[in-house]
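> Structure for this input, please:
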Amino acid sequence: MSEKVDVVVVGGASAGYAAAVAAAESGAERVVVLEKARRDDVGGNCRYSAMGFRFVHDGADDLLGLLSPARREELAGRIRVRPYSRDEFFADLNQVTKNLIDQELAQILVDDSRSAVDWMTELGHQWVIWPKPVRVDGFLEYPAGTVIGPADGGLGLVERWIQIGGRLGVELRTESRVSGLLGNFHSVQGVVVDGPDGRYEIEAGAVILASGGFQASAERRARYLPPGSDLMKVRGSRHNTGEVLDMAVALGAATSGQWQGGHASPIDLNAPDVEVDNTVNRYAYPHGITVDVNGKRFFDESERHRTYTYAKTGWAVIKQQGGIAYQIFDQQAVDLFPEAYRAAVPVQADSIEALADKLGIDAVALARTVEEYNGAIDDSVPFDPTREDGRGTVGISPRHTNWARPIVEAPFLAFGVTGGITFSFGGVRTNRDAQVLNTSLDPIRGLYANGDMVGLFHHNYPSSSGMTRNAVFGGRAGVSAADAAGRR
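Predicted coordinates:
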């Protein structure tokens, strides 16, 4: 059995639907999205994320213009957000990836970031301001880079994509696993599908791969990621297992990104093994200290704002004995906890020694760590939670660069954490039009990719830039694929 379509998209989450909708808008008459999950599980990692978008903007008034009239009226005159420029976004991408990000793709991501959000808004996506603010002088203050997210979170985003696609005639087929690519090193003409009623082929004018990374496969984590990664918890969908990525590489696709890297963040020690949502995030670490099972600090908790460090902090934790660490706070930090801590139940005690006993940590060692940290704080620098304030430690290693305050106000709190992986960084190499390149760095005709299938990031990534990438390059993939389908 076989059929013909203009464009087939592999993957039914935000990366796939951005491309599918763009293809339909660009004249592709028949666009089919293939998703291996059941309908009530469609959406990949989006289903499990509160989610934000990082994009260039001119500050609070500019961002308020994206909200509904009711939300705009509610927040007008109450929020403060400084502008986020193209230069700053581009610098952030390079700083966290150690300048290894593809410079052309990074520049496109930055330059097209705001127009991509405007396009989504015109399509019918709705936005909210979602991070927890810091209250200063009666204002709600937000960090510049990531302020806006989709109404109803990632699941709301996916369902709106599906509705928008449906209005444009995009067909969603669930329980439809792609088991082969029809083509070779030079061109691709379709896919092999294992659907609910058996195997069949789809001949397509263009194929867009958007099925995510390989992080939900323990075997592939063991193959590509650092030792012990196969035992990590998966902060997201169980369906991102990497077989389509392997197919593209076997066909001759060039690779890019850091194949031994990925987005790994600190999450609750008792979180489920897979399909972990935002309620288990533990991102308050810049406002306390984090220690291993021996009571010793092992990284700079406040190198930068957490939106620039959380995606690598999980790796720091997973490298510790047993892949376990403990975040230690006093009462001064509580007002700065992100929303996810509301549902968390900390270990509490009126002394550091008693806290250590409850955690099973050497009490003398933890007390010494806290004493050394408290004594090293440069209290001549004012504390300012609204920016990277430079209030750090002197003379101890590792440093605590910002927001350092002595841990002295009981009861003291501890949260057990481990590292959870969200998405892998290794993927196929693409050009500015989202065409997949072969190992000769020529475009594979008819083959495109978007999302975590594409190798873009190294070492780390600025929070929420992945979602913006999905919209920016999904738009480009869809337009290019529709054009290719029209020429066949």
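
> okay, CA-based contacts and neighbour counts for the rest of this
Fine.

> Distance of residue 29 relative to residue 487?
13 Å (C-alpha to C-alpha, to the nearest Å).

> same check, this time on residue 303
To residue 487, residue 303 is 51 Å away according to C-alpha to C-alpha.

> now do residue 413
Relative to residue 487, and taking C-alpha to C-alpha, residue 413 is found at 63 Å.

> Look at those two and report which has more neighbours.
Each of residue 413 and residue 487 has its neighbours counted (other C-alpha atoms under 10 Å); residue 413 has more, 23 against 8.

> Can you list the helices and strands that the host helix or strand of that one packs against?
Following DSSP states H and E, one finds residue 413 within strand 412-424. Contacts defined by 3 or more C-alpha pairs under 8 Å, 6 or more residues apart in numbering; DSSP states H and E place strand 412-424 against strand 233-234, strand 262-268, helix 310-318, strand 325-329, strand 347-349, helix 352-359.

> Which one of these lies nearest to residue 472?
strand 262-268 (19.9 Å; C-alpha to C-alpha).

> what helices or strands is the closest one leaning on?
Using 3+ C-alpha pairs under 8 Å, 6+ apart: strand 262-268 touches helix 310-318, strand 412-424.

> among the ones you listed, which is the most enclosed?
strand 412-424 (a mean of 26; mean count of other C-alpha atoms under 10 Å).

> Next, the structure of the following sequence, for comparison with the previous one:
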Amino acid sequence: MTQWDVIVVGGGNAGYASAIAAKQAGAGRVLLIEKSSETAYPGGNSYFTAGAFRTVFSGLDDLLPILHNVDSETAKIVDMDPYTSQDFMDDLMRVTGGRADPKLANVLVNNSRETIDWLDKVGIQFRLSFNRQAYKVEGRYKFWGGMVLSVVDGGKGMIKQYHEAALRHNVTVQYGTTLTRMITDQVSNKVQGVEVLLQHSSGSTTKQMLTSNAVILTCGGFEASPSMRAQYLGKNWDLAHVRGTPYNTGDGHVIAQRDVYAKTAGGYSSCHATCWDANTNPHKGDTVLTNQFTKSGYPLGIMVNRDGQRFVDEGMDFRNYTYAFFGKEIMNQPGSVAFQIWDAKSLSWLREEEYADSVVEKVVANSIEELAEKLAAPDQKGSWKATLTSEKTLVDTIREYNDAVTAHRRQYPNLKWDPAIKDGLSTQSSEKQLKLPKSNWALSLDRAPFVAVKITTGITFTFGGLAVDPQTAAVLDTSSQPIGNLYAAGEIVGGAFYDNYPGGSGLMLGSILGRKAGTSAANISAIRHKSSRL
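The predicted structure follows:
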């Protein structure tokens, strides 16, 4: 049996933040264990993200000292409004229907900026997210949606930078290690360590008992478990495509509830899911293209289901407030597939990393009728299960949409299309109104070529998780009391997100609670060391 001061279970953003914070707070021997191998799916879901962090900031000058992609000349052509604590809180409460736990929400909002500075000092390199959160309009970069920061080289870069920082802090990282049980004091229920299965290069496994003064769970949600998705999220969710690691199977949720009676919190029936390339592997993400299979260009066009009907207001808000919600709506459509459609006017605005010919299969046509015909044809395997069922309905849908857009432009001729603001170009006028509007960025689809891509639901992470004390990250039991020596951070924590979430707030909360968990665990370890010497 091996003794450690702190054991961290899970090697993503929250896990590395926890381990590094524990060492900085004085913990001696810190072990980070990761279920995956070092060469296949290291870094959990964090590896597959764009590395976006939502934070409070007072303007561009506030962020310039930590940025790695903005020179003095570029800074002169950047338009960026401050993002205040009130802005952040309003966005969080708005998209979660006011259900976000107020104490957890306050920690997320009010600790965001200082945690960004801490991450910068740790070695995480930030950049302005020009490619995802800004449009260049009339020669100026205009940022929108409140979120402006991402990590250099995205999720891949973040995990590489974290791993290097962990090694500099003398954190021991052990891959191929699966949590199977909590070791507890049978009288006090305090956690004393973990039981794990260690995967050897030969393919064999051995059971290990690892004792520790404190344990931190950062092992993700249950999005890679088809059975748990169906159990908690509902019908058809076992069929959703997994965007990230196949190793996030809810082990921590099950073990914590079984072994230490952990309390649960958050939206167990909801999750973060996005518009995702329908041609991807449904069971795991791609370690090369990672986040590039996201298809977030829907505000620039329209989305229709397999029956040729629109099913969401593509322009109801900025993308980073709708993408985690709209992805779920595809799961409710016939066949759990949909099509995104644009014409020539919008194609140049689509992000290349998501829509390049080398990344996604496109259907291209010179007329709407031809596009409908091609979408209704069987796929390369001769299957109709994910193709358009009614060519006429799609043509009628687009014609009605175009008529509504034209009527709105007649009534409001001075409005100008601008993807960097809510421009008010819609389908709703006194002359004509659609039952399902497009509230902003509504351009007619009438200029060839017409382009469509087939999408489905890509699940990112689940919102339900363990309940924690927001100030210490201590896991609570079913009586809402802290469980001795047990902490949690990252996607395994519930309470902040319900139904939807503001983009970039997941990584931000994971880092904040990871830092708190590591500090708390180190303090507990120090107390136990002192007690053992008395």
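
> Show me what residue 302 of the second structure lines up with in the first structure.
With TM-score structural alignment defining the correspondence, residue 302 of the second structure maps onto residue 289 in the first structure.

> Counting neighbours, what do you get for its match?
26.

> So for the longest helix along the first structure, what gets flagged as buried?
If you go by DSSP state H, the first structure has its longest helix at helix 465-487. Neighbour counts over helix 465-487 of the first structure (16 or more other C-alpha atoms under 10 Å) mark 465-485 as buried.

> now stretch 32-48 of the second structure
Neighbour-count burial for stretch 32-48 of the second structure [16+ other C-alpha under 10 Å]: 32-37, 41-48.

> repeat for stretch 289-296 of the first structure
Applying a neighbour-count criterion of 16+ other C-alpha under 10 Å, one finds 289-296 buried in stretch 289-296 of the first structure.

> Now go through those residues and say which are in strands.
Judged by DSSP state E, the subset of these located in strands is 289-291.

> Save the residues you listed as a markdown table, and put in distance to residue 219 of the first structure too.
Below are these laid out as a markdown table (distance: C-alpha to C-alpha, whole Å):
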| residue | distance to residue 219 of the first structure |
| --- | --- |
| 289 | 33 |
| 290 | 30 |
| 291 | 30 |
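
> Looking at those, spot the one nearest residue 206 of the first structure.
residue 290 (48.8 Å).

> Give me the aligned partner of residue 219 of the first structure over in the second structure.
Match for residue 219 of the first structure (TM-score structural alignment): residue 227.

> chain center to the host helix or strand of that match: distance?
Element membership for residue 227 of the second structure (DSSP H and E) is helix 226-232. Put simply, helix 226-232 of the second structure sits 19 Å off its chain's centre (C-alpha atoms, centre = their mean, to the nearest Å).

> So which other helices or strands are in contact with it?
Going by 3+ C-alpha pairs under 8 Å, 6+ apart, helix 226-232 of the second structure lies up against no helix or strand.

> what sits up against it?
With contact meaning C-alpha atoms under 8 Å, 6 or more residues apart in numbering, helix 226-232 of the second structure is reached by 222-223, 236-239, 250, 268-269.

> can you rerun that using 7 Å?
The set of residues external to helix 226-232 of the second structure that reach it, using C-alpha atoms under 7 Å, 6 or more residues apart in numbering, is 222-223, 236-238, 268-269.

> mean deviation of it from the first structure?
Here the mean offset of helix 226-232 of the second structure against the first structure after fitting is 1.4 Å, by mean C-alpha distance after the TM-score superposition for the first structure.

> and that helix, which residues are buried?
226-230, 232.

> Can you list the residue ranges for strands in the stretch 101-250 of the first structure?
127-129, 134-136, 139-141, 146-150, 171-173, 177-183, 188-195, 198-209, 233-234 (DSSP state E, counting those that start in this stretch).

> Which one, of these, ends up nearest to residue 91 of the first structure?
strand 146-150 (15.0 Å).

> Now do that closest one: which elements does it pack against?
strand 53-54, strand 127-129 (3 or more C-alpha pairs under 7 Å, 6 or more residues apart in numbering; DSSP states H and E).

> so residue 44 of the second structure sits right up against residue 12, yeah?
Yes. Residue 44 of the second structure is within contact range of residue 12, at 5.0 Å (criterion: C-alpha atoms under 7 Å).

> Relative to residue 113 of the first structure, how far out is residue 32 of the first structure?
26 Å.

> Revised request: answer the last question for residue 403 of the first structure.
From residue 403 of the first structure to residue 113 of the first structure the distance is 31 Å (C-alpha to C-alpha).

> More neighbours: which of these two?
residue 403 (28 against 24).

> Nearest residue to the more buried one in space, ignoring adjacent ones along the chain?
Spatial nearest neighbour of residue 403 of the first structure, chain neighbours left out: residue 391 (5.3 Å); criterion: C-alpha to C-alpha, 6 or more residues apart in numbering.

> Quick check: the aligned residue for residue 260 of the first structure in the second structure?
Under TM-score structural alignment, residue 260 of the first structure pairs with residue 269 in the second structure.

> looking at this, that match is in a strand?
No. Residue 269 of the second structure: not assigned to a strand; according to DSSP: H, G, I helix; E, B strand; the rest coil it is coil.

> my read: residue 251 of the first structure touches residue 184, true?
Yes. Counting by C-alpha under 7 Å, residue 184 is a contact partner of residue 251 of the first structure at 5.8 Å.

> okay, those two: which has more neighbours?
Comparing residue 251 of the first structure with residue 184 by other C-alpha under 10 Å, the one with more neighbours is residue 251, at 21 against 16.

> give the contact list for the more buried one.
Residues in contact with residue 251 of the first structure (C-alpha under 7 Å, 6+ apart) are 184-185.

> Map residue 367 of the second structure across to the first structure for me.
Looks like residue 367 of the second structure aligns to residue 351 there (TM-score structural alignment).

> ok, its match - contacts?
410, 412.

> quick one: it and residue 362 of the first structure, what's the gap?
14 Å.

> Just give the nearest non-adjacent residue to the counterpart of residue 503 of the second structure in the first structure, would you?
Matched to the first structure by TM-score structural alignment, residue 503 of the second structure sits across from residue 463. Sequence neighbours aside, residue 307 is the residue nearest to residue 463 of the first structure in space, at 5.0 Å (criterion: C-alpha to C-alpha, 6+ apart).

> Counterpart of that neighbour over in the second structure?
Using TM-score structural alignment, residue 307 of the first structure pairs with residue 320 in the second structure.
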